[in-house]
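In: Sharing a model prediction with you, sequence too.
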Amino acid sequence: MTGTLITVAPTGAESSKAAVPALPVTIDELVATAKECEALGAAIVHVHIRDDAAEPTLDQGRLRETVAALRQSTDLIVQLSSGGAVTDPEADRLAVLDARPEMASCTMGTVNFGDGVFLNRWEFIVDLHTRMQDKGIVPEYEIFDLGQLTTLQRLLAQHGLPYGGHVHVDLVMGVPGGMPGTAAALVACHQAIRDLPAGSTFSATGIGRSTIPVILASLATGGHLRVGMEDTVTYAKGRPVESNMQLVARAVGFAQLAQRPPLTTAEARELLGMVAR
């Protein structure tokens, strides 16, 4: 892999605006962040949305408005989260696809998520995967633990390749309850990814203080990167993140040092089997 696919996850569903004032929660804030990060080298924006009180929501109208605003203002691949918050019901999570993003997340199993439980039943996973096939949406398969890669093998064997034919996973590392954000854990996942269809690719996300070790390990093993304030709000010990641009700029710097510069949005669409915009 000669280039690096960089995803920015600017908001998430966990941090509050009160605790993290720099968190982009309005549509205008999200669009401004997306434009800045695209200029630096991001190709995908992984989107969670908030309501007027800055609380996580899966409101269909706001989802559609957000997708439209991002498409109008950027050329980024808009990837909606089908995870939402851990308390969101399955029906609302499936309805995310009705906002017609180019891409959406599809988590491969249930995982303890701090004090909560991120529930992903097998039947729900199959429903999400097959609806994306029908709607022409490219999935990013979210992996929180090694065994979920085996679940992905089962899914593909029983229900076919995703829309576009390319399998791309994101290793979410360092969540309390999931796999650790270490080079050893990433290497173990990398071995399992080799059992997926030929040409499959992966990104890696390091939560909190595991961000930099995961970036380095992913680049060293041919993987891609996801960074953003959804995953970490501390740039260094005692230094809060000031903007998502900081995190994307750091990821771009590491990618360039690895002689794997950021993929353009057009190159990212080609990699992922998407129709060019």
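Out: Thanks, I have the structure now.

In: rest of the way, CA atoms for contacts and neighbours
Out: Will do.

In: Now do the strands in this structure.
Out: Using DSSP state E, the strands of the chain run over 6-8, 44-47, 49-50, 56-57, 77-80, 103-107, 111-113, 116-118, 138-143, 168-173, 201-206, 224-227, 234-236, 239-240.

In: Would you mind measuring from Ile143 to Leu40?
Out: Look at Ile143 and Leu40: by C-alpha to C-alpha, to the nearest Å, they are 27 Å apart.

In: Same question for Ala157.
Out: Taking C-alpha to C-alpha, one finds Ala157 at 38 Å from Leu40.

In: do the same with Ala258
Out: 17 Å.

In: Report the central residue of this protein.
Out: Centroid-nearest residue in the chain, with C-alpha atoms, centre = their mean: His46, separated by 5.1 Å.

In: Tell me who's in contact with it.
Out: Going by C-alpha atoms under 8 Å, 6 or more residues apart in numbering, His46 touches 7-10, 78-81.

In: ok, Ile143 and Leu40, which is more surrounded?
Out: Ile143 (27 against 19; other C-alpha atoms under 10 Å).

In: got a list of what that one touches?
Out: By C-alpha under 8 Å, 6+ apart, Ile143 lies in contact with 107-109, 149, 169-172.

In: which one of those is nearest Met274?
Out: Using C-alpha to C-alpha, Val169 is the member of the contacts of Ile143 that sits closest to Met274, with 15.4 Å.

In: What is the neighbour count of the closest one?
Out: 24.

In: who's in contact with stretch 12-31?
Out: So stretch 12-31 is contacted by 10-11, 33, 47-52, 54-56, 66, 69-70, 73, 84-85, 229-231, 233, 241-243 (C-alpha under 8 Å, 6+ apart).

In: on that earlier part again, kindly reformat the contacts of Ile143 as JSON lines containing distance to Ile27.
Out: Converted to JSON lines, the contacts of Ile143 look like this (distance: C-alpha to C-alpha, whole Å):
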{"residue": "Thr107", "distance to Ile27": "25"}
{"residue": "Met108", "distance to Ile27": "29"}
{"residue": "Gly109", "distance to Ile27": "30"}
{"residue": "Leu149", "distance to Ile27": "34"}
{"residue": "Val169", "distance to Ile27": "27"}
{"residue": "Asp170", "distance to Ile27": "25"}
{"residue": "Leu171", "distance to Ile27": "27"}
{"residue": "Val172", "distance to Ile27": "25"}
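
In: nearest to Ala192, of these?
Out: Relative to Ala192, the closest of the contacts of Ile143 is Leu149; by C-alpha to C-alpha it sits at 6.8 Å.

In: got the contact list for the closest one?
Out: Contacts for Leu149 were tallied using C-alpha under 8 Å, 6+ apart; they are 108, 143, 189, 192-193.

In: from those residues, which ones fall inside helices?
Out: Among the contacts of Leu149, DSSP state H puts 189, 192-193 in helices.

In: Distance of Glu140 relative to Gln259?
Out: Glu140 is 25 Å from Gln259, by C-alpha to C-alpha.

In: out of these two, which sits in the busier spot?
Out: Glu140 (23 against 13).

In: take a look at this one as well, against the first:
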Amino acid sequence: MMKPLIITAALTGAGPLKTRTPHLPASPAEIVQEALAAWRAGAAVVHIHARTEQGEPTADVETHRWIARQIRDAGSDVILNFSAGDGGGRFGHEERLGLMDAGAEMVSYTASSYNSGARLYNSSPEFLAAARERMAAAGARPEIEVLDLGFCGRITRMIAAGELQAPFYCLFVFGIDGAMPADEALLPMLLQRLPKEVEWGIACAAEHAKFLTMQMMAFANGGHIRTGLEDQAYLWSGRLAESNAQLVEQWVSSAATWGRPVATASVARDMLGLRPL
């Protein structure tokens, strides 16, 4: 039996509002509705960057908690994954650390610093240690983001030092400024440099043909899929997706075609070492 496929819906991102697609959720209420629709469509995880009522990215803890409460109050058991990124350079370490215990079960954990355009995306060793401590206290687990081959060495060292505990989930990020190019030849090298028991998925911000190539590599090799309007605006070339749920449905249908079961949120919790709700 093939490994269940965990589908993550990355709902909105921290990029400019509605420049790639008019369907990007632009307020806390819209993010909640998109999260619920993606879950009903088959997503086990929703990856959330909060936005203000005006559509601006925000690291406000109460906004994140409100989003989490609304999703739970609607009866959804979807896994909540909050971004603790720097919001395109808007957020410092203290703001990012505040999101470690804002109601999510998983929090993005970029395993090293890198140059993103003209700025430094700062994941210093001190920040990473503080983030691990805050997540552990909140009962959340890291989604370990890998943006370059060199990250794998740091992750291996953190595992050896007991700073990260199994089971591990790594997200290979391709196609953003400062990260790995969307090149399928890199995937075997990444997998060779991480422990065999790692669960992994791919996020890709490249144009549609490359996005599809990278995600099919994940699908065919036992990895997991991240889709959603943060990463990909199109259902297929020339056809904009009208919602995150449409993009999730596309992968649910593909999995059914090829006989790979789709993980429910409950199954995904077991695979990722998360506590039952």
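Out: Received, thanks. These numbers come from a predicted model, not from an experiment.

In: about what we covered before: show me how to select, in PyMOL, the buried members of the ones in helices among the contacts of Leu149 of the first structure.
Out: Buried residues within those, by 16 or more other C-alpha atoms under 10 Å, are selected in PyMOL with:
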select buried, resi 189+193
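
In: can I get the ones in helices among the contacts of Leu149 of the first structure in CSV with distance to Pro176 of the first structure?
Out: CSV is the format used below for these (distance: C-alpha to C-alpha, whole Å):
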residue, distance to Pro176 of the first structure
Cys189, 18
Ala192, 22
Ile193, 23
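
In: For Pro57 of the second structure, the count of nearby residues, please.
Out: Neighbour count for Pro57 of the second structure, taken as other C-alpha under 10 Å: 23.

In: Which residues are in contact with the residue lying closest to it once chain neighbours are set aside?
Out: Once flanking residues are discounted, Pro57 of the second structure sits nearest to Arg51: 4.3 Å by C-alpha to C-alpha, 6 or more residues apart in numbering. Residues in contact with Arg51 of the second structure, defined by C-alpha under 8 Å, 6+ apart, are 26-28, 57-58.

In: Ala206 of the second structure touches Val173, doesn't it?
Out: No: the criterion here is C-alpha atoms under 8 Å, and Ala206 of the second structure misses it with Val173 at 10.4 Å.

In: ok, those two, which is more surrounded?
Out: Shown here are Ala206 of the second structure and Val173; by other C-alpha under 10 Å, Val173 has more neighbours (21 against 17).

In: which residues does the more buried one contact?
Out: Contacts of Val173 of the second structure (C-alpha under 8 Å, 6+ apart): 145-147, 179-180, 202-204.

In: Compare the residues you listed and tell me which has the most neighbours.
Out: Ala203 leads those on contacts (other C-alpha under 10 Å) with 29 neighbours.

In: mind checking what that residue lines up with in the first structure?
Out: Under the alignment by TM-score structural alignment, Ala203 of the second structure pairs with Thr205 in the first structure.

In: measure that match to His224 of the first structure for me?
Out: To His224 of the first structure, Thr205 of the first structure is 9 Å away according to C-alpha to C-alpha.

In: Can you give me every residue that contacts Glu55 of the first structure?
Out: 13, 16.

In: Over in the second structure, see which of the contacts of Leu149 of the first structure survive.
Out: Checking the contacts of Leu149 of the first structure against the second structure (both residues aligned by TM-score structural alignment, their matches' C-alpha atoms under 8 Å), the contacts still present are 143, 189, 192-193.

In: got those residues as CSV, with distance to Val96 of the first structure columns?
Out: Listed next are those as CSV, based on distance: C-alpha to C-alpha, whole Å:
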residue, distance to Val96 of the first structure
Ile143, 19
Cys189, 28
Ala192, 29
Ile193, 27
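
In: nearest to Leu247 of the first structure, of those residues?
Out: Of those, the one sitting nearest to Leu247 of the first structure (C-alpha to C-alpha) turns out to be Ile143, at 21.6 Å.

In: Quick check: closest non-adjacent residue to the closest one.
Out: The shortest distance from Ile143 of the first structure to any non-neighbouring residue, by C-alpha to C-alpha, 6+ apart, is to Leu171 (4.9 Å).

In: contacting residues for that neighbour?
Out: If you count contacts by C-alpha under 8 Å, 6+ apart, then Leu171 of the first structure has 142-144, 186, 202-205 around it.

In: and these as JSON lines, adding distance to Leu219 of the first structure?
Out: JSON lines is the format used below for those (distance: C-alpha to C-alpha, whole Å):
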{"residue": "Glu142", "distance to Leu219 of the first structure": "18"}
{"residue": "Ile143", "distance to Leu219 of the first structure": "18"}
{"residue": "Phe144", "distance to Leu219 of the first structure": "19"}
{"residue": "Leu186", "distance to Leu219 of the first structure": "11"}
{"residue": "Phe202", "distance to Leu219 of the first structure": "10"}
{"residue": "Ser203", "distance to Leu219 of the first structure": "9"}
{"residue": "Ala204", "distance to Leu219 of the first structure": "9"}
{"residue": "Thr205", "distance to Leu219 of the first structure": "12"}
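
In: Which of those are still contacts in the second structure?
Out: Where the second structure agrees (both residues aligned by TM-score structural alignment, their matches' C-alpha under 8 Å), the contacts of Leu171 of the first structure reduce to 142-144, 202-205.

In: about what we covered before: of all the contacts of Leu171 of the first structure, which two lie farthest apart?
Out: With C-alpha to C-alpha as the measure, no two of those lie farther apart than Glu142 and Leu186, at 13.8 Å.

In: Now do the same contact list for the residue nearest to Glu207 of the second structure when sequence neighbours are not counted.
Out: Spatial nearest neighbour of Glu207 of the second structure, chain neighbours left out: Gln232 (7.9 Å); criterion: C-alpha to C-alpha, 6+ apart. Going by C-alpha under 8 Å, 6+ apart, Gln232 of the second structure touches 205, 207-208, 211.

In: show me the contacts for Met180 of the second structure.
Out: 147-148, 173-174.

In: quick one: Trp236 of the second structure and His208 touch, right?
Out: Yes: using C-alpha under 8 Å, Trp236 of the second structure makes contact with His208 at a distance of 7.1 Å.

In: So between the two, which is more surrounded?
Out: His208 (18 against 14).

In: hang on, that one packs against Leu229?
Out: No: the criterion here is C-alpha under 8 Å, and His208 of the second structure misses it with Leu229 at 12.0 Å.

In: Looking at the second structure, name the residue matched to Gln79 of the first structure.
Out: Here Gln79 of the first structure is matched to Asn81 in the second structure, going by TM-score structural alignment.

In: Neighbours of its match, how many?
Out: Neighbours of Asn81 of the second structure under the rule other C-alpha under 10 Å: 25.
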